[in-house]
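K.L.:
pasting a predicted model and its sequence here:
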Amino acid sequence: MIRRFTLLAALAVCLLSCGPGSKQTTTTSDSKKIFRLNLTGGLTSLDPAFADQRTNIWATTQLYNGLFSFSEDLHVHPELAENYDISEDGLTYTFKIKENVYFHDDQAFKNGRGRELVSDDFVYTFKRLMDPRTASKGSWIFADKVKRSPDGKLADDWVARVDDYKFKITLDRRFPAFLQILAMPFTFVIPKEAVEKYGKDFRKHPIGTGPFMLKTWNEKERLILVKNPKYWNRDVKNVALPYLDAVEVSFIEDKNQAFLSFEKKNLDFLTSISETSRNKILNKDGSIKDEFSSQFVVEKKPYMITEYVGFLLEGTDEKANPMLNKKVRQALSYAINRKNLISFIRNGLGTPGNHGFVPDAISSFDSTQIDGYKINIKRAQELLKEAGYPQGKGFPEITLNTYTTDKEIGEFLQKQWDENLGIKVKIVTNQFATHKDMVDNAKVSFFRGSWIGDYPDAENFLAMFYSKNFSPAGPNKTHFKDETYDKLFEEAHETDNTFTRYSDYHKMDQIIMDNSPVIVLYYDEVLNLKQKNVTGLKTNTMNTLVLEKVDIKSGNDSKGGDSAATGEKKTAKAE
């Protein structure tokens, strides 16, 4: 879909003159390649220290690089790391970074020109992530892993420069998945000058080494990224990357409206498909309809995400908050028909969450090892009676907090608990960013949640229940605490034996099922749509969006292809 239009003057000037570098795919303003997508959930920051939700992750991934990244098969491969060495005791990691990599041009630098990346940038980035003043929700990735002094504080030299292109990280204990940690967006490298110049406003003045640079961001409306002409990476044929000239992101929260825009070819890519739209794409058994696949490319695959309902386990007064009673939580879990939820609400998209918190997309998943929850109304009613609420009598109305785009699932659960247990549930919805903030800061006690794997190891999911990872600094949003669980979690880090580690993972997952700090609803599948002339867009079970090698074939112009990036009046949001 090569757009043939006149770009905004400012965009054209930026594309053609924002600095020396690689040859561009096109150099005239009437044939720019603009890739358009829509993101829901609210973009809150372009600072990688706050890349804790999909929208933030997808945006920062285009602007920054890290030491490593994940391939389609979820193997870690070097990105800015030239090579690395791990000491025999597994505690010291030494990294040699690539030379001749430059930050985006910006007024934060002398003469407005981006300087070369050096090892001090990684030292600064990682220490800033751990600085309480940053208040990053990603500090947990290092907090329980890196070297500490005898008084328990972070050692000054846990990350340290060796020379201009080499630095080292020292761990406090072994952690087999540490390279996977270093592929997470939280670890994308940033320059100190940018934070010093923009302060808290760095969130909307991103400066990285990535394939794209920020042009404009009108919050909740439009994000435009433009090609980085000094980008360091090339394809296998030694052609400069990226192929695209710009990326235009809209923020249409109404999923049906976004789908309509995609059908009209005002978007090149779409994810987060509503129930109404899924009816047009999928048959009731989850297979793809021929009529739709003949017009568009449909990708359906397991998604490394667990969808759940969580309980905030703070306090001891079960009369004031009956959900502190484990039997109540178990009863609520047994009362849900997960198979019907997937069939009726999601057109067969997903797998019932019957076998633990760790999803089936993770290699250690084994349904025979975890005794989870399936629909069992009789057992649910027995547990509720044992908790002191026979047939729901005397049970107070409870409030389930969720987000706007998830209302259908909330209403399904509301009906299940009313019909099967006699429990009345009030549904409160907010925009996703608001909902997430309330959950992270323990402002709600009963909430919908999703955990998208940051890296493909069960440890990442099980970290949600480690007592040292309480939110908002960590991912333990339920504030679950169990000594046996913590001991297993720590022991799993000490072994390189895969079978031993998997055994520990299964024991931890069973503890979660037995105590029910969460109700696992389903393991998700991803449904991505793209136009047929889009090439090079590859995803994995983490649903990572990397646009570095995406291209748009010529000779198939878009219908209604004008967009906000062009200065034309039609926008996807107005459809």
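P.N.:
Received it, and whenever you're ready, just let me know what you need. Numbering: from 1, shown residues only.
K.L.:
every contact and neighbour count from this point should use C-alpha atoms.
P.N.:
Fine.
K.L.:
helix or strand right after the helix or strand where residue 461 lies?
P.N.:
Taking DSSP states H and E as the criterion, residue 461 maps to helix 458-462. Stepping forward along the backbone from helix 458-462, the first helix or strand reached (DSSP H and E) is helix 483-492.
K.L.:
moving C-terminal of the top strand by length along the chain, what's the next helix or strand?
P.N.:
Longest among the strand segments of the chain by residue count, using DSSP state E, is strand 297-311. Of the helices and strands lying after strand 297-311 in sequence (DSSP H and E), the nearest is helix 326-334.
K.L.:
this is the other structure I want to compare:
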Amino acid sequence: MKRLVRLATLAACLFATGTVALAQPAAAAPKTLRYSFPIAETGFDPVPISDLYSLTVVAGIFEAPLEFAFLARPVRMRPNTAAAMPEVSADFRTFTFRIKPGIYFAADPAFKGKRRELVAADYVYSVKRHYDPRGKAGRLYRLESAKILGLSELRARALKERKPFDYDAPVEGLRTLDRYTFQVKLAEPSPRFLYVFADGSLTGAVAREVVEFYGDRIGEHPVGTGPFKLGAWKRSSSIVLERNPGYREVLYDEEAPAGDERLQAVVREFKGRRLPLVDRVQISIIEEPQPRWLSFLNEEQDVAENVPAEFANVAFPNNELAPNLAKRGILMLRYPRSDVAYSYFAMENPVVGGYEPHKVALRRAIALAVDVEREIRLVRGGQAVPAQSIVGPESWGFDAAYKSEMGDYDPARAKALLDMHGYVDRDGDGWREQPDGSPLLLEYSTQPDQQSRKLTELWKKNMDAIGIRIVFKAAKWPEQLKASRAGKLMMWGVGWSAEQPDGDTFLAVGYGPNKGQSNHARFDMQAFNALYEKQAALPDGPERQAAMDAAKKLMIAYMPYKVHVHRIWTDLAQPWVSGYSRNIFVREFWKYVDIDREALARRGS
């Protein structure tokens, strides 16, 4: 009997144990933030990339010493991997950074099973990589214009001698002082130089052994200290970022702007929570606007970043969220971008380039014939404002009251300019020839997406109206970018977004030494270069503003760029996305938002 009781008791215990085991909840699915890019990435090595979308990805992987506070208005910098804000000399020529001990790179085979701590030498190495000619740096101008002592000379020596760049050569302007401290010295004052070190996509720390381990494939293996690491990648199709398990303890500690009750509630809810708040970021490349919009409506995307212009009147008529979307609890966020959309003229091209009066007249006539208001209304869905200069809003040096020829639409004046400078129809076929009688044919590069097609249709109408023939050369974005940097395109229309809240970012596209980098037009004028250098060395104030205004006027007069608009972005977020906000100088917003699992479970109910 006792044996039977013991067996019964054992059976009961096993059953109870089994019941408890069955009741254990399954591991929660990772919190995944899903959204899309309209243009394919080009790679994930911070040195050669210059496109917005690749830069956005690497900004979540690599960390700069400083960062912009996510919710702060006006924008301000704060320490990131730095222990405190750097020491800056009174003459803005010496900058000393101290890095926090105990920060580690994500685990990677390059480290051979050892934890790899971030040290000051990593930042010195990462900056030097932009000067290595083999790296084909896409944004070297942002560093080189600051004139770091000795680095440009080291680059020039490598080019002259055709030898590998010497990373171990001592350089006066960039050196480690101890394990966690490095110092930068400049040849000239640079009051805003610290902005360079608040951009993880530019000065984010890269470990030397990772670069040497992967060699030419380094763009496929980004390894940083940031909150995310590359989990999966299907080129031009999808990118998956995963939480970096080795990311240090960083807590949500934002301050909401005064008067913003929604964000104040977010701050109260998130305060003290460990970042990142989501486990994964899943990015799809969806180039055509309609499938990108439908994927959001069908709840396949959590965020619709910059709703395609074609659907603006459906999603937010009169810039108010549509009632059907509001009923679903969708959040609408509308904000001006610090950017410009422009078309450039290749200044070294024999047809549209040159500085002679008749060449200048041709570019100015073409610019006057571009109907920007129609572009905004029919192509951009009202989500832009006409631009009057290259300098974009939300940046120092922008003047909302400024008015110039850049914003004019005047086909009659365009025709008069062409007639005056000898661009006339000599053979009676309805098309103008060049002053020497040779054919006048514009070739405009573009992409095979719907908005680009609409823009080219408008370009065709505008040029037909003044008797200029134009043809279009379509190719994928990465291909056009490569050709443009090599100086192989006659004209191309693109956008330029600021990486810092300062107008220098925009003037840099006209600075001669930046040819092949930011300066796709290859504009190179001594007077402009001198003004650019002057404003860069001045502290913010009336004298600097005057230099910037004079530089803007030269770009308008010589027209290497026809600046069309400053864009306005409207984002939509599903109701289960918590804490959504944007800081236009913080690309990697992902770590600050959360996915509400309960709200997600209620969808469709």
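P.N.:
Everything's here; your move. Nothing here was measured: the structure is a model prediction, and the numbers come from that model.
K.L.:
mind giving me the packing neighbours of the helix holding residue 461 of structure 1?
P.N.:
The helices and strands touching helix 458-462 of structure 1, judged by 3 or more Cα pairs under 8 Å, 6 or more residues apart in numbering; DSSP states H and E, are helix 498-515.
K.L.:
give me the stretch of structure 2 that the longest strand of structure 1 matches.
P.N.:
Taken onto structure 2 by TM-score structural alignment, strand 297-311 of structure 1 occupies residues 331-345 there.
K.L.:
in the matching stretch, which residues are buried?
P.N.:
Residues of stretch 331-345 of structure 2 classed as buried: 331-334, 336-345 (neighbour count, 16 or more other Cα atoms under 10 Å).
K.L.:
ok, back up a step: got the angle between the longest strand of structure 1 and helix 326-334?
P.N.:
160 degrees (axes from the mean of the first three to the mean of the last three Cα atoms, to 10 degrees).
K.L.:
average offset of strand 297-311 of structure 1 relative to structure 2?
P.N.:
Compared with structure 2 after the fit, strand 297-311 of structure 1 shows a mean deviation of 0.9 Å (mean Cα distance after the TM-score superposition for structure 1).
K.L.:
who are the packing partners of that strand?
P.N.:
Strand 297-311 of structure 1 packs on strand 446-452, strand 518-530, going by 3+ Cα pairs under 8 Å, 6+ apart.
K.L.:
at 10 Å what do you get?
P.N.:
Packing contacts for strand 297-311 of structure 1, counted by 3 or more Cα pairs under 10 Å, 6 or more residues apart in numbering; DSSP states H and E, involve helix 326-334, strand 351-352, strand 398-403, strand 446-452, helix 458-462, strand 518-530.
K.L.:
can you give the distance from the next helix or strand after the longest one to the centre of its chain?
P.N.:
Using DSSP H and E, the helix or strand that directly follows strand 518-530 of structure 1 along the chain is strand 534-535. For strand 534-535 of structure 1, the distance from its own C-alpha centre to the chain's C-alpha centre is 23 Å (Cα atoms, centre = their mean, to the nearest Å).
K.L.:
could you do stretch 314-324 of structure 2 as well?
P.N.:
Centre to centre, stretch against its chain (Cα atoms, centre = their mean), the figure for stretch 314-324 of structure 2 is 27 Å.
K.L.:
also stretch 453-460 of structure 2?
P.N.:
Taking mean C-alpha positions (Cα atoms, centre = their mean), stretch 453-460 of structure 2 and its chain are 25 Å apart.
K.L.:
list the buried residues in that stretch.
P.N.:
453, 455, 456, 458, 459, 460.
K.L.:
ok, residue 155 of structure 2 touching residue 137?
P.N.:
No: counting by Cα atoms under 10 Å, residue 155 of structure 2 stays clear of residue 137, with 11.7 Å between them.
K.L.:
list residues touching both of these two?
P.N.:
130, 131 (Cα atoms under 10 Å, 6 or more residues apart in numbering).
K.L.:
going by secondary structure, residue 384 of structure 1 is in what exactly?
P.N.:
Using DSSP H and E, residue 384 of structure 1 falls in helix 377-386.
K.L.:
what range in structure 2 matches that helix?
P.N.:
Taking TM-score structural alignment, helix 377-386 of structure 1 hits residues 411-420 over in structure 2.
K.L.:
circling back to that earlier point, JSON lines for the buried residues of stretch 453-460 of structure 2, including distance to residue 42 of structure 2 and secondary structure?
P.N.:
Formatted as JSON lines, the buried residues of stretch 453-460 of structure 2 follow (distance: Cα to Cα, whole Å; DSSP: H, G, I helix; E, B strand; the rest coil):
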{"residue": "453", "distance to residue 42 of structure 2": "22", "secondary structure": "helix"}
{"residue": "455", "distance to residue 42 of structure 2": "24", "secondary structure": "helix"}
{"residue": "456", "distance to residue 42 of structure 2": "24", "secondary structure": "helix"}
{"residue": "458", "distance to residue 42 of structure 2": "29", "secondary structure": "helix"}
{"residue": "459", "distance to residue 42 of structure 2": "28", "secondary structure": "helix"}
{"residue": "460", "distance to residue 42 of structure 2": "30", "secondary structure": "helix"}
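K.L.:
contacting residues around the closest residue to residue 49 of structure 2 other than its chain neighbours?
P.N.:
Nearest non-adjacent residue to residue 49 of structure 2, counting by Cα to Cα, 6 or more residues apart in numbering: residue 138, 5.6 Å away. By Cα under 10 Å, 6+ apart, the contact list for residue 138 of structure 2 reads 46-51, 130, 202, 485, 514, 516-518.
K.L.:
what's the closest of the residues you listed to residue 449 of structure 2?
P.N.:
Minimum distance to residue 449 of structure 2 across these is 17.0 Å, recorded for residue 51 (Cα to Cα).
K.L.:
and the corresponding residue of structure 1 for the closest one, how many neighbours?
P.N.:
Using TM-score structural alignment, the equivalent of residue 51 of structure 2 in structure 1 is residue 53. The local packing of residue 53 of structure 1 (other Cα atoms under 10 Å) involves 19 other residues.
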